[in-house]
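A.B. asks: Structure for the following, please:
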Amino acid sequence: MATTAASVTDTCLRAQAAARELAAVPSTVKDAALEAIAAALVDRTPEILDANARDMEAGREAGLTTALLDRLQLTEARIAAIAGQVRDIAALADPVGEVVGGERLPNGLDLTKVRVPLGVVAVVYEARPNVTIDAAALCLKSGNAIVLRGSSSAARSNAVLATIAGEAATAVGVPDGAISLVAGGGREELAELATQTGVVDLIIPRGGEGLKNALKGVATVPVIFAASGNCHVYVDATADLDAALAIVLNAKTQRPGVCNAAETLLVHADAAPAFLPRALAALRDAGVELRVDGRTRTLAGAAVAADLLDAADEDWDTEFLELTLAVGVVDSVAEAVAHINRHGSGHSEAIVTGDVAAARLFERAVDAACVYVNASTRFTDGGEFGMGAEIGNSTQKLHARGPIGLRELCTTKYVVRGDGHVRS
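C.D. replies: Down below sits the predicted model:
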């Protein structure tokens, strides 16, 4: 497996050579490699935990937030879950060679459109060491070589995970260089990786707005941003309020430091008098800091009023990634949609309603990768969507939108078969 002992350019060139071989590797070999990776993760759990403990200690000393430390931490259960996701990916159908469409043309040529690997995929990510394995497994299954570039906060964890994956894969016939890690460099290294035109076919940054902006300024290779999630739950006038409360609590508190957690609650004025006192009290009791507009404060009830903070303008645009929630009252589903489209990040948005027309309006009008009706935003995840895992969640509109799984890591080519055909 390549490390920063080689330059970024040399690592990418080795990945490109590996990708050209990997594109023709049969599914049986790729699946065997994934099974070997999963087994190695379980067998070498103590080694992984030791490396992660040192990252966690350094992170606490550096003052990382609770949310970032949660993203960074690996446990025996989390490692087992990562290995399970690798096996889930192995069990999926190989997208390479899948026929997307085809026809016989009037001139007798047989035209077939098939999926093929992109080639070399670079993934740049912050804190989350599980991305090392998720991304490597997805790229391997889809026939792509991967160049990983994690953050310094997870350097030890990423190094051991990438080493384990690389060694396990090459041992069963995957080309050397198919799984590579560059780590330890600064912005110059990131810029070098993002400018490997003709070598790196796609770069996927998975992190905050700072990482996104850093790449925007330098990248010359195609980029799909696995971007931030300023997600909303809107409780409509006809909502089942018990279901709404369960959805709001899950979306906000089940794991607040992730991109599909809710950051804003909007409540229809007709539901607010009955719903807000219950919801705000339950959220407060769950440890959530509540930043509210004036209408919410008026309807909150005496039991929670003293615990509420006034929402500032920037709160509606903030991905808190912690137990903080902005809360507002709106007069219609259209007003809720307008608020979401103005302040949201295009990630995941939910409506809780008993009105089919309101649900359909929300589905059609909200501009987001994932729209939920009567369900929590926390389901936006490749594993939950049956993809085995994901590299990230794209909020863009070209090529891939939503969880980036196997098919999103492929492009297509046309295969044209003839019988001595020439064009007249």
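A.B. asks: For the rest of this, base every contact and every neighbour count on C-alpha atoms.
C.D. replies: OK.
A.B. asks: Centre of the chain to the edge, which residue is at the far end?
C.D. replies: Note on the chain: the largest C-alpha distance from the chain mean falls to Ser424, namely 49.5 Å (CA atoms, centre = their mean).
A.B. asks: and the gap between that residue and Gly418?
C.D. replies: When distance is defined by CA to CA, to the nearest Å, Ser424 is 14 Å away from Gly418.
A.B. asks: One more: Ala279?
C.D. replies: Here Ala279 is placed at a distance of 66 Å from Gly418 (CA to CA).
A.B. asks: Those two: which is more packed in?
C.D. replies: The neighbour comparison of Ala279 against Gly418 (other CA atoms under 10 Å) goes to Ala279, with 21 against 11.
A.B. asks: and the more buried one, what element?
C.D. replies: helix 272-285 (DSSP states H and E).
A.B. asks: now for that helix, which elements pack on it?
C.D. replies: Other elements packing on helix 272-285 under the criterion 3 or more CA pairs under 8 Å, 6 or more residues apart in numbering; DSSP states H and E are helix 241-253, strand 289-292, helix 294-299, helix 302-305.
A.B. asks: what about these, which gets the closest to Leu193?
C.D. replies: Each of the helices and strands packed on helix 272-285 was scored for nearness to Leu193 using CA to CA, and the closest is helix 241-253 (35.4 Å).
A.B. asks: now the other sequence, so there's something to compare against:
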Amino acid sequence: MSADPATALPEDPVALVRAMGTRARTAARTLAALSTATRAAALRAAAAAIRADAPAILAANARDVAAGEARGLSAALLDRLRLDVARLEGAAAGVEAIAGLPDPVGALVSEDRRPNGLVLRRVRVPIGVIGIIYESRPNVTADAGALCVMAGNAAILRGGSEAIESNRALHAALQRGFVAGGVPADAIQLVPTTDRAAVGAMLAAEGLIDMVVPRGGKSLVARVQAEARVPVLAHLDGINHSYVDGAADPAMAQALVVNAKLRRTGICGATETLLIDRAFADPAPLLAALIDGGCELRGDADVQAIDPRVRPVEASDWDTEYLDAILSVKRVDGVEDAIAHIARHSSGHTDAIVTEDAATAERFLNGVDSAIVMWNASTQFADGGEFGLGGEIGISTGRLHARGPVALEGLTTYKWTVTGTGQIRP
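C.D. replies: Reported below is the predicted structural model:
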């Protein structure tokens, strides 16, 4: 198999995806038969290749960032796009961490012996071929490729045009490492064109792509969910809430909320709405810390009365994922009012409560129906690596198959094996 799929693939997007899918299907069968040790060794070789290629990858990323600045990309998108030495090392370390995780492939989910003596087992197996469609973040190339391969799946990666140089450099390093470790080159393929028609071709590739994972803005994910003829694992927005209860520790509340909003504003785990209990004694220092930290606050008259620097809020703000240093703020009447607001406006991604009252926290944890619900923790922890998963292919806000950070186990399904001793059905 060619180590560079682009050299032998057609230019027509539909034919291109079909050729890539056919190669990926063959590679997936080979991957499924490889041992845990072989797949893990390939990931460690891929991490070493990323480190070895660091100068070339960072140079490619610098070209993407310069092009993005020239195109007028927002500060949030540029932050998602930008790699530096630390972020690239984080990507390499993440690939290594995935190699050290327990392998779900072949794991026994359940076992049952029927009265007639049949033994039924459910065993985890790879899904097959995973298509990942993503924007801006070149680190997804490393995370998604490593997770798919470690779970025994072949990956077809389609990154955004704004990160094309970075993705190509990262893909080349990953693929070289995988091949050195005994994994087929076609186990990880990068769509070589930025033609948007390739996305549509991936969404229609029934029988070649088993699942599509979109990672990007609302328009991308909405298109994928509307057009896909293959299963989709996705979330739309990260409209996340941090609720400061009347029983919250003020110093903790300030530290958590500032981190939840401002640590990195362009990630899907950033808080976008702050809810403050009217019983919280002194919200002024909390708002001041956010504004002084460079955050624009938007609130109604109640919030503006606390700090005149707060700008007026619009109804649409409650349903906006800013991905920027902007935060909508509302005062609520206790935990039930907070839960009701979240039910109306949350995207079901991540919502958090800050309180010292365990009973109130329990009410929030049970009452908020999101993929991730937190107590006294920053919403920025909504990340597969922080959950000990070694990385994530995305955060699912759906209810089927997988929910929350999706890592190795979420990239497997299961099959039944039935062992008998000659039983026939009467």
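A.B. asks: Report the contact partners of whichever residue in structure 1 pairs up with Val310 of structure 2.
C.D. replies: For Val310 of structure 2, the equivalent position in structure 1 is taken to be Leu308, counting by TM-score structural alignment. By CA atoms under 8 Å, 6 or more residues apart in numbering, the contact list for Leu308 of structure 1 reads 289-292, 297.
A.B. asks: mind listing the helices for structure 2?
C.D. replies: Counting by DSSP state H, residue ranges of the helices within structure 2 are 13-33, 36-52, 54-71, 75-81, 85-99, 139-150, 164-180, 197-203, 218-227, 250-262, 284-292, 301-304, 334-345, 358-367.
A.B. asks: Deepest in the core, which of these is it.
C.D. replies: Compared across those, helix 139-150 shows the largest average neighbour count, a mean of 28 (mean count of other CA atoms under 10 Å).
A.B. asks: what span of structure 1 lines up against that one?
C.D. replies: The aligned range for helix 139-150 of structure 2 in structure 1 is 130-141, by TM-score structural alignment.
A.B. asks: swap in stretch 48-56 of structure 2?
C.D. replies: With the alignment judged by TM-score structural alignment, the segment of structure 1 matched to stretch 48-56 of structure 2 spans residues 39-47.
A.B. asks: and Val96 of structure 1, how many neighbours?
C.D. replies: Around Val96 of structure 1 sit 23 other residues, with neighbours defined as other CA under 10 Å.
A.B. asks: Report the contact partners of the residue mapped onto it from structure 2.
C.D. replies: Val96 of structure 1 maps onto Val105 in structure 2, with residues paired by TM-score structural alignment. If you count contacts by CA under 8 Å, 6+ apart, Val105 of structure 2 has them with 123-126, 151-152, 412.
A.B. asks: Over to Thr238 of structure 1?
C.D. replies: Neighbour list for Thr238 of structure 1: 271, 353-355 [criterion: CA under 8 Å, 6+ apart].
A.B. asks: corresponding residue for it in structure 2?
C.D. replies: When structure 2 is aligned by TM-score structural alignment, Thr238 of structure 1 is paired with Ala247.
A.B. asks: again, but for Ile79 of structure 1
C.D. replies: Structural alignment (TM-score structural alignment) places Ile79 of structure 1 against Leu88 in structure 2.
A.B. asks: try Ala350 of structure 1
C.D. replies: With TM-score structural alignment as the criterion, Ala350 of structure 1 lines up with Ala352 in structure 2.
A.B. asks: Quick check: that match touching Asp369?
C.D. replies: No. Checked against CA atoms under 8 Å, the pair Ala352 of structure 2 and Asp369 is beyond contact range at 11.5 Å.
A.B. asks: of those two, who's got more company?
C.D. replies: Set side by side, Ala352 of structure 2 and Asp369 show more neighbours around Ala352, with 29 against 19, by other CA under 10 Å.
A.B. asks: ok, now how distant is that one from Arg425 of structure 2?
C.D. replies: For Ala352 of structure 2, the distance to Arg425 of structure 2 - CA to CA - is 53 Å.
A.B. asks: do the same with Ala201 of structure 2
C.D. replies: Distance, Ala201 of structure 2 to Arg425 of structure 2, by CA to CA: 45 Å.
A.B. asks: Ile98 of structure 2 now?
C.D. replies: Taking CA to CA as the criterion, Ile98 of structure 2 is separated from Arg425 of structure 2 by 44 Å.
A.B. asks: just Gln380 of structure 2 next, same as before
C.D. replies: Remark: distance between Gln380 of structure 2 and Arg425 of structure 2 (CA to CA) = 55 Å.
A.B. asks: And the two? Which one has more around it.
C.D. replies: Using other CA under 10 Å as the criterion, Gln380 of structure 2 and Arg425 rank with Gln380 on top: 23 against 4.
A.B. asks: wait, what's in contact with the more buried one?
C.D. replies: Contact analysis of Gln380 of structure 2 by CA under 8 Å, 6+ apart lists 259-261, 263-264, 269-271.
A.B. asks: Skipping adjacent residues, who's closest to it in space?
C.D. replies: Gly269 (4.8 Å; CA to CA, 6 or more residues apart in numbering).
A.B. asks: Same check on Arg311 of structure 2?
C.D. replies: Once chain neighbours are set aside, the closest to Arg311 of structure 2 by CA to CA, 6+ apart is Arg298, at 4.6 Å.
A.B. asks: contacting residues around the one you found?
C.D. replies: Contacts here follow CA under 8 Å, 6+ apart; on that basis Arg298 of structure 2 touches 310-313, 326-329.
A.B. asks: Among those residues, name the ones in strands.
C.D. replies: Using DSSP state E, the members of those that fall within strands are 311-312, 326-329.
A.B. asks: Can you flag the buried ones in those residues?
C.D. replies: Among these, those that count as buried by neighbour count (16 or more other CA atoms under 10 Å) are 311, 326-329.
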